[in-house]
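S.K.: how would this look folded up:
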Amino acid sequence: MEIEDATLALSALGQSTRLSVFRLLVEAGPEGVPAGGIAGALSLPGATLSFHLKELSAAGLVEGEQRGRSIRYRARFETMNALIEFLTRNCCGGDTSRCAPREKSC
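M.R.: Here you go, the predicted structure:
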């Protein structure tokens, strides 16, 4: 990932509704969620959700697949992982043990 793509992705995620949609899709995994399920889970009107999905899609963060009369959306994990890699590429001068995410304790 290059800086232009990272800027586009971060800009898309920099809006609270889009971040909520993306997190919901990440949690759902590769199966994704139908548009109606996203709208219901986040209490969003269809037109509002469409606008935000269009922005996330343009940034390469989500993709939709037509299934019958509905569209199922899923996170594009390869883009998410590329963004994380871009953000941490030269972390701590290459000593990734100093800046790797810490494990949560339950």
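S.K.: switch to C-alpha atoms for all contacts and neighbour counts from now on
M.R.: Fine.
S.K.: all helices of the protein, in order?
M.R.: With helices called from DSSP state H, the chain shows them at 3-13, 16-28, 35-42, 46-58, 77-88.
S.K.: of all those helices, which one is nearest Arg69?
M.R.: With Cα to Cα as the criterion, Arg69 lies closest to helix 35-42 of the helices of the chain, at 10.7 Å.
S.K.: one more, so I can put them side by side:
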Amino acid sequence: MQLEEVAKALKELGHPTRLFIFKHLVKAGEQGLPVGELQKQLVIPASTLSHHIAALVSVGLVKQNRESRTLLCVSQYAVLEEIIAFFRDECCVNSPEHRQDQRQELPS
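M.R.: A predicted model of the protein is given here:
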């Protein structure tokens, strides 16, 4: 995942309501949650919830599926894992300990 993509995703997660939504979707698992259930938990107008969900969908963190008359929101774990990997792969690469570990791995 590129820097710009990670920045956009983190920007959308930077809003408390969106973070609440995403956290609950992650906890719900792969089956997701109906929009109505999210609205009950948040107690906000449907139009406001729709705006926040659209922001999460726009950066790929959430996908929406319609099952009959129910609109489900599902967190996209692969995208979340890419964001985590973005930081994990860069973690401590400039630290003296990391450079020492890299030198020890080189063949003599």
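S.K.: what's the TM-score here?
M.R.: Once superposed, chain against chain, the TM-score is 0.85 (TM-score structural alignment, normalised by the length of structure 1); 96 aligned residues with a Cα RMSD of 1.5 Å.
S.K.: quick revisit: closest one to Gly68 of structure 1 among the helices of structure 1?
M.R.: Closest to Gly68 of structure 1 of the helices of structure 1 is helix 35-42 (Cα to Cα; 12.4 Å).
S.K.: who touches the closest one?
M.R.: Residues outside helix 35-42 of structure 1 that contact it (Cα atoms under 8 Å, 6 or more residues apart in numbering): Ser20, Val21, Leu24, Leu44, Pro45, Gly46, Leu49, Ser70, Ile71, Arg72, Tyr73.
S.K.: related to what we said a few turns ago, with mean neighbour count added, can I get the helices of structure 1 in CSV?
M.R.: Compiled in CSV, the helices of structure 1 are given as follows (neighbours: other Cα atoms under 10 Å):
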stretch, mean neighbour count
helix 3-13, 16
helix 16-28, 17
helix 35-42, 16
helix 46-58, 16
helix 77-88, 15
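S.K.: could I get those helices as CSV with distance to Gln66 of structure 1?
M.R.: Shown next, in CSV, are the helices of structure 1 (distance: least, Cα to Cα, whole Å):
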stretch, distance to Gln66 of structure 1
helix 3-13, 23
helix 16-28, 16
helix 35-42, 10
helix 46-58, 14
helix 77-88, 19
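S.K.: nearest to Glu65 of structure 1, out of these?
M.R.: Of these, nearest to Glu65 of structure 1 by Cα to Cα is helix 35-42, at 10.2 Å.
S.K.: tell me who's in contact with the spatially most central residue of structure 1.
M.R.: Nearest residue to the geometric centre of structure 1 (Cα atoms, centre = their mean): Phe22, 3.8 Å. The neighbourhood of Phe22 of structure 1, defined by Cα under 8 Å, 6+ apart, consists of Leu13, Leu56, Leu61, Val62, Ala75.
S.K.: again, but for Val33 of structure 1
M.R.: Applying Cα under 8 Å, 6+ apart, the residues near Val33 of structure 1 are Leu25, Arg72, Tyr73, Arg74.
S.K.: filter those residues to the buried ones?
M.R.: Leu25, Arg72, Tyr73, Arg74 (16 or more other Cα atoms under 10 Å).
S.K.: how far away is the second one from Glu31 of structure 1?
M.R.: Remark: distance between Arg72 of structure 1 and Glu31 of structure 1 (Cα to Cα, to the nearest Å) = 8 Å.
S.K.: Throw the contacts of Phe22 of structure 1 into a markdown table and include distance to Thr7 of structure 1, thanks.
M.R.: Shown next, in a markdown table, are those (distance: Cα to Cα, whole Å):
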| residue | distance to Thr7 of structure 1 |
| --- | --- |
| Leu13 | 10 |
| Leu56 | 13 |
| Leu61 | 12 |
| Val62 | 16 |
| Ala75 | 18 |
